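Peer 1: predicted model follows, preceded by the sequence.
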Amino acid sequence: MNAYTLTFCDTTLRALPSGALWWPDQRLLCVSDLHLCKSDRVARRSGQMLPPYETRETLARLAADITACDPTTVICLGDSFDDLLAAETLSAEDAGSLTAMQAGRQWIWIEGNHDPGPVEFGGTHLAAYHCGPLVFRHIATAQPGEVSGHYHPKYAIPGAGSARPCFLFDRNRLILPAFGAYTGGLRATDPVLAALFDRPCAVLTGKRAIAVPVTPSTRPVPPGRLRGSRP
């Protein structure tokens, strides 16, 4: 899998190159920010037409991780759909793919800021999910052991190419990259993310998951940026 193994709050986790998180001891697979049907939501709200293939690509990547890991539990960590109406526009073929992935396993939908309520698919809908020392929620708070998403972190090794979606973690907090094909990202050194971590490490996604320390940004902090953001 070319994954990176990390120890977080006394658990052994694997950051997969795809951006999914695998917890072998629990046979638990976690993904964040799928943003399914984003092209539909953009067209509906702005009239801008994007190629409508991102949902199929995202679901295909998720299916590949499920096939490789064979989890008993899958957690979608919020913003699984680009909004609640977008969930209703999922094509019959894509809905069938999603239903097939859910069969025979526990499927947990965590509420996000884009999809703050239940959708018409099987599974359990929760604001947060606790498992052992970890708590899974969409947006990070101050609780140790948090696994969250929302910020779509990305990082570039200084002087070594363009930024990639990445995991960010320290002793108390782990933030997943966005899994969706049409999602942007917030640089790991942005003041909003820097305020959440104490000397974080980034795990870059791609063909191989690569761990690197995050070099602090030297840019000045813009007024008001520490109040948060809404990817």
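Peer 2: Yep, it's here. Numbering: from 1, shown residues only.
Peer 1: contacts and neighbour counts: CA atoms only from here.
Peer 2: OK.
Peer 1: how much space separates Ala194 from Thr72?
Peer 2: Using C-alpha to C-alpha, to the nearest Å, one gets 34 Å for the distance from Ala194 to Thr72.
Peer 1: go on, Ala92?
Peer 2: Distance of Ala92 to Thr72, computed by C-alpha to C-alpha: 25 Å.
Peer 1: same thing with Val203?
Peer 2: Distance of Val203 to Thr72, computed by C-alpha to C-alpha: 25 Å.
Peer 1: and the next helix or strand past the lengthiest helix in the chain?
Peer 2: Longest helix in the chain by number of residues (criterion: DSSP state H): helix 54-69. Using DSSP states H and E, the helix or strand that follows helix 54-69 in sequence is strand 73-76.
Peer 1: another one to put next to it:
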Amino acid sequence: MRLDQSMNTHGFTFAGANLHALPSGALWWPAARLLVVSDLHLGKSERLARRGGALLPPYEAEETLTRLTTDIDRTQAREVICLGDSFDDRAAADALPRAHLDWIARLQAGRRWIWIEGNHDPGPVALAGAHQAEHVHRPLTFRHIATPDSAAGEVSGHYHPKCRLALRGGRAVTRACFLVDDRRLILPAYGAYTGGLQCDAPVLQDLMAPTARAILIGTPPRAVPMPQRKDRERATP
């Protein structure tokens, strides 16, 4: 099928697969009719309120599910993979209101749906779909957290990568981003109110090759060289 041209995607090749970064932070694989999202963190506002934390507007699930509905409608995906931390914790998954459960059920209807286990939502969840620690759809392997010794073709989430770019006039902009090199692809967080980790953080610098790119989400997504720490720049030939 053809993508809706209004989606303004960024196309790129990874491990031999032709993929598209969507403005929302979702990943689209047209040949497999596969849509991938990571770190929805549904129920985040409920969990924070339950634990006495900061009170957030209780609309993050509606915002996230609305965006996911739009991406599914535009791509007509026949398979969806949620790359872990789909719920902010197990109790948040159990506390989802009936309206949200019905919404998820409508999105799942007529398509294969895979929930990858995350560190926030390990183990089985009482929702339809397959529940897996990781999923292989060659040439890609989907898991929640990147592994340092992974083979080429690993797709993961977990770190909520963000990229800060300096602009003219001393201003700067920070955007959620995909990180991609020859071996691995890390997706941004898809959920609302999720925060993020700057891509010059040591853990991301250690995972990604010096030649990695950051694909900033937005309309349209924009690819730039992944910013490097100053000490790494000096050490890189």
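Peer 2: Received, thanks. Note that this is a predicted model, so its numbers are computed, not measured.
Peer 1: all the helices of the first structure, in order from the start?
Peer 2: For the first structure, helices defined by DSSP H occupy the ranges 38-46, 54-69, 84-87, 92-102, 191-194.
Peer 1: okay, which residue is most central for the first structure?
Peer 2: What sits nearest the mean C-alpha location of the first structure, by C-alpha atoms, centre = their mean, is Ser32, with 2.3 Å.
Peer 1: mind checking what it lines up with in the second structure?
Peer 2: When the second structure is aligned by TM-score structural alignment, Ser32 of the first structure is paired with Ser38.
Peer 1: show me the contacts for its match.
Peer 2: Going by C-alpha atoms under 8 Å, 6 or more residues apart in numbering, Ser38 of the second structure touches 26, 82-86, 144, 156-158, 187-191.
Peer 1: cool, and Tyr159 of the second structure?
Peer 2: For Tyr159 of the second structure, the contact set (C-alpha under 8 Å, 6+ apart) comprises 145, 186, 188-189, 196-197.
Peer 1: could you rerun that using 10 Å?
Peer 2: 38-39, 144-146, 186-189, 195-199, 203-204 (C-alpha atoms under 10 Å, 6 or more residues apart in numbering).
Peer 1: give the ChimeraX command for selecting the buried subset of those.
Peer 2: Here is the ChimeraX selection string for the buried members of these, based on 16 or more other C-alpha atoms under 10 Å:
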select :38,39,144,145,146,186,187,188,189,196,197,198,199,204
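Peer 1: so which of the contacts of Tyr159 of the second structure belong to strands?
Peer 2: Among those, the members falling in strands (DSSP state E) are 186, 197-198.
Peer 1: and those residues as TSV, adding distance to His135 of the second structure?
Peer 2: TSV is the format used below for those (distance: C-alpha to C-alpha, whole Å):
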residue	distance to His135 of the second structure
Ile186	15
Leu197	25
Gln198	27
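Peer 1: relative to Arg164 of the second structure, which of those is nearest.
Peer 2: Arg164 of the second structure lies nearest to Gln198 out of those, by C-alpha to C-alpha, at 7.2 Å.
Peer 1: trace the closest one over to the first structure, please.
Peer 2: In the first structure, Gln198 of the second structure lines up with Arg187, judged by TM-score structural alignment.
Peer 1: again with Leu216 of the second structure
Peer 2: By TM-score structural alignment, Leu216 of the second structure lines up with Leu204 in the first structure.
Peer 1: residues near that match, how many?
Peer 2: 29 (other C-alpha atoms under 10 Å).
Peer 1: that one contacts Asn2, doesn't it?
Peer 2: No. Judged on C-alpha atoms under 10 Å, Leu204 of the first structure makes no contact with Asn2 at a distance of 11.5 Å.
Peer 1: what sits in contact with each of those two?
Peer 2: Both Leu204 of the first structure and Asn2 are contacted by 15-18, 210, under the criterion C-alpha under 10 Å, 6+ apart.
Peer 1: looking at the residues you listed, which two lie furthest apart in space?
Peer 2: So, those by C-alpha to C-alpha: farthest apart are Ser18 and Ile210, at 11.8 Å.
Peer 1: who's more crowded, the two?
Peer 2: Taking other C-alpha under 10 Å, Ser18 of the first structure and Ile210 do not tie; Ser18 has more neighbours (25 against 18).
Peer 1: counterpart of the more buried one over in the second structure?
Peer 2: Using TM-score structural alignment, Ser18 of the first structure pairs with Ser24 in the second structure.
Peer 1: now the residue nearest to its match when sequence neighbours are not counted: how far from Arg78 of the second structure?
Peer 2: Closest residue to Ser24 of the second structure apart from its sequence neighbours, by C-alpha to C-alpha, 6 or more residues apart in numbering: Ile217 at 6.5 Å. The gap separating Ile217 of the second structure from Arg78 of the second structure is 23 Å, by C-alpha to C-alpha.
Peer 1: likewise Ser24 of the second structure?
Peer 2: Ser24 of the second structure is 18 Å from Arg78 of the second structure, by C-alpha to C-alpha.
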